[in-house]
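**Student:** Got a predicted structure here, sequence first:
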Amino acid sequence: MMASLRQRIRLDPRLLIGCVLVVASVLGVIWVVSQAKQTVAVYVAAAPIAQGDAITEQSLSIVNVPISDSHELYLTPDRFDGSAVISTRPIGQGEYLPLSAIGAGDETSAPVVVTISGALPEDVGTGVAVELWAAAPGERPGTYNTPVALVQQAQVVRVLESQQLVNSGQVEVELRIPDTDLAEVLTALTNGSRLHVVPLYRPVGE
């Protein structure tokens, strides 16, 4: 009778199922811990990167993040060979660099700092497309000719703050200018023209 009782306890399926669940739970914890320890190096922006800015190793930092499917969406050291690339949208400091925000280097435009007369329109900021207008000096001192559009579409790289310029009613703006318009822009900068920017697009919802 005792032998029969021991046999029933030993073959009780609930005991076997319980043991299997305990073993599976332990193995699951071990797997989760081991996965958490596996990381991959991903680039983040060391400082804010404006749309159109060149992306170099000096503008990037490396952080290690847990391996997941999402890390495939970001720039990693093994995907960056130092070739000329630019950002296709503004990227904030500390932000992972998504592959969707990186494009081939732009060899058809150049950054130029221009001094704008008066305050900037509220919508003008990094990444905004603008027209650049210029009013050349008139024949009489202190007068200006009718403004003309120098650049049909330029890209705002950044607005440069200067207390001295603010006090004088002027603002410096770095623009990315198409190469075909550079000569006219440089001429306007050297002949004392009054420059103005006009945003081409108004942000949605504002």
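**Tutor:** Received the coordinates, thanks. Residues are numbered from 1 along each chain as shown.

**Student:** drop to CA atoms for contacts and neighbour counts, all remaining ones
**Tutor:** OK.

**Student:** just how off-centre is the strand ranked longest in the chain within its chain?
**Tutor:** In the chain, assigned by DSSP state E, the strand with the most residues is strand 148-160. In this view, strand 148-160 has its centroid 19 Å away from the chain centroid, taken as CA atoms, centre = their mean, to the nearest Å.

**Student:** what's the next secondary structure element after that strand?
**Tutor:** helix 163-167 (DSSP states H and E).

**Student:** Going by neighbour count, list what's buried in that following helix.
**Tutor:** residue 165 (16 or more other CA atoms under 10 Å).

**Student:** Just give me how far that helix sits from the chain centre.
**Tutor:** 29 Å.

**Student:** same deal with stretch 47-59?
**Tutor:** Using CA atoms, centre = their mean, the mean C-alpha position of stretch 47-59 is found 8 Å from that of the whole chain.

**Student:** who touches it?
**Tutor:** 45-46, 60, 82, 84-94, 105-106, 126-127, 155, 157-158, 176 (CA atoms under 8 Å, 6 or more residues apart in numbering).

**Student:** what about residue 122, distance to residue 78?
**Tutor:** 41 Å (CA to CA, to the nearest Å).

**Student:** can you map out the helices along this protein?
**Tutor:** 2-10, 13-36, 163-167, 182-190 (DSSP state H).

**Student:** ranking these by burial, who's on top?
**Tutor:** helix 182-190 (a mean of 14; mean count of other CA atoms under 10 Å).

**Student:** Apart from its neighbours in sequence, what residue is nearest the residue most central in space within the chain?
**Tutor:** Nearest to the geometric centre of the chain sits residue 91, at 1.8 Å (CA atoms, centre = their mean). Ranked by CA to CA, 6 or more residues apart in numbering and with sequence neighbours excluded, the top spatial neighbour of residue 91 is residue 49, at 5.0 Å.

**Student:** Pasting the second one now:
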Amino acid sequence: MASRLHHRPWRDPRLLIGVLLVLGSTILGARLVAAADDTVRYWALDRAVAPGDSVSADDLVAVRVRLSSKVSDNYLPADEEFAEPLDALQWGERGAAGSLVERSSLQPKSSLGRSQLPLSVATGASPADLARGDLVDVWVGPGPGDESDDEAVRILQAVRIVETGDESASIGGSLAQTVLVDVADTQLQGSVVGTVASGHVTLVRVS
């Protein structure tokens, strides 16, 4: 009697390879879904903001991101209550559109005593394209033609431009513009006011 051959499909290499491919695809898909579930909605900036600007709902947009546990506490989840109403908050630092909102960048208006200091800035003593929101260092020293060995000194660091005025004739006859800068009251000492009023002011934009 001829021996009868038995076909055993589970030993077919093609079947085994197919099963492994399906299994691998299933595992990969499960991992991708699990990774997507790890994302959390955080607040990001929908537009650029400058220090001292009031916080508005129009500034914010919710985005889904995945952050490590080491840095996640630094940012503000979209489902978390703000410490105060938005109209009682202001931005404490410059932020670019699309960047995540750090907790430290939101500051209560009531906690910050601030003033606007006017500076008379001669033509050529500031960037030509100086604009509201720019951060500048304020240097004061002898003006052009002054006979003095004194060196210019930086009296204010990284203060925000509130407004730039039109050019007008200064006391010395040269063109100058009045520039308003936002300063904390702790920075605004009597010596600062006297120095900017009597010296040649130069504004250096900082990043």
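**Tutor:** Perfect, I can see it now. Small disclaimer: the values here were computed from a predicted structure and weren't measured.

**Student:** Now go through the contacts of stretch 47-59 of structure 1 and say which are in strands.
**Tutor:** 45, 60, 85, 86, 87, 155, 157, 158, 176.

**Student:** ok so, going back, ok, of the contacts of stretch 47-59 of structure 1, which come out buried?
**Tutor:** Buried, going by 16+ other CA under 10 Å: 45-46, 60, 85-91, 94, 126-127, 155, 157-158, 176, out of the contacts of stretch 47-59 of structure 1.

**Student:** average gap between stretch 13-28 of structure 2 and structure 1?
**Tutor:** In the superposition with structure 1, the aligned residues lie an average of 2.7 Å away from stretch 13-28 of structure 2, counting by mean CA distance after the TM-score superposition for structure 1.

**Student:** What are the contacting residues of that stretch?
**Tutor:** 9, 10.

**Student:** try it again with 6 Å
**Tutor:** Outside stretch 13-28 of structure 2, not one residue touches it by CA atoms under 6 Å, 6 or more residues apart in numbering.

**Student:** what sits against the closest residue to residue 142 of structure 2 other than its chain neighbours?
**Tutor:** Closest residue in space to residue 142 of structure 2, ignoring its immediate chain neighbours: residue 200 at 5.6 Å, by CA to CA, 6+ apart. For residue 200 of structure 2, the contact set (CA under 6 Å, 6+ apart) comprises 140, 141, 142, 143.

**Student:** ditto for residue 203 of structure 2
**Tutor:** 126, 136, 137, 138 are the contacts of residue 203 of structure 2 under CA under 6 Å, 6+ apart.

**Student:** what does the last one align to in structure 1?
**Tutor:** Matched across to structure 1, residue 138 of structure 2 falls on residue 130, judged by TM-score structural alignment.

**Student:** Touching, that match and residue 198? I think so.
**Tutor:** Yes: with contacts counted by CA atoms under 6 Å, residue 130 of structure 1 reaches residue 198, the gap being 5.3 Å.

**Student:** the more surrounded of those two?
**Tutor:** Between residue 130 of structure 1 and residue 198, counting by other CA atoms under 10 Å, residue 130 is the more crowded of the two (22 against 19).

**Student:** Apart from its neighbours in sequence, what residue is nearest that one?
**Tutor:** residue 199 (4.3 Å).

**Student:** Check the burial of the residue nearest to residue 41 of structure 1 when sequence neighbours are not counted by counting its neighbours.
**Tutor:** Closest residue to residue 41 of structure 1 apart from its sequence neighbours, by CA to CA, 6+ apart: residue 64 at 4.5 Å. Each residue near residue 64 of structure 1 was counted by other CA under 10 Å, and the total is 11.

**Student:** what's near enough to touch residue 64 of structure 1?
**Tutor:** So residue 64 of structure 1 contacts 39, 40, 41 (CA under 6 Å, 6+ apart).

**Student:** Pull up the gap between it and residue 74 of structure 1, please.
**Tutor:** Distance from residue 64 of structure 1 to residue 74 of structure 1, by CA to CA: 12 Å.

**Student:** Residue 198 of structure 1 too?
**Tutor:** Counting by CA to CA - residue 198 of structure 1 and residue 74 of structure 1 are separated by 34 Å.

**Student:** Please apply the same query to residue 109 of structure 1.
**Tutor:** In terms of CA to CA, residue 109 of structure 1 sits 26 Å off from residue 74 of structure 1.

**Student:** Can you select the buried ones from the contacts of residue 203 of structure 2 in PyMOL?
**Tutor:** Buried subset of the contacts of residue 203 of structure 2, written as a PyMOL selection, criterion 16+ other CA under 10 Å:
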select buried, resi 126+136+137+138
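
**Student:** nearest to residue 30 of structure 2, of the contacts of residue 203 of structure 2?
**Tutor:** Nearest to residue 30 of structure 2, judged by CA to CA, of these is residue 136 at 51.7 Å.
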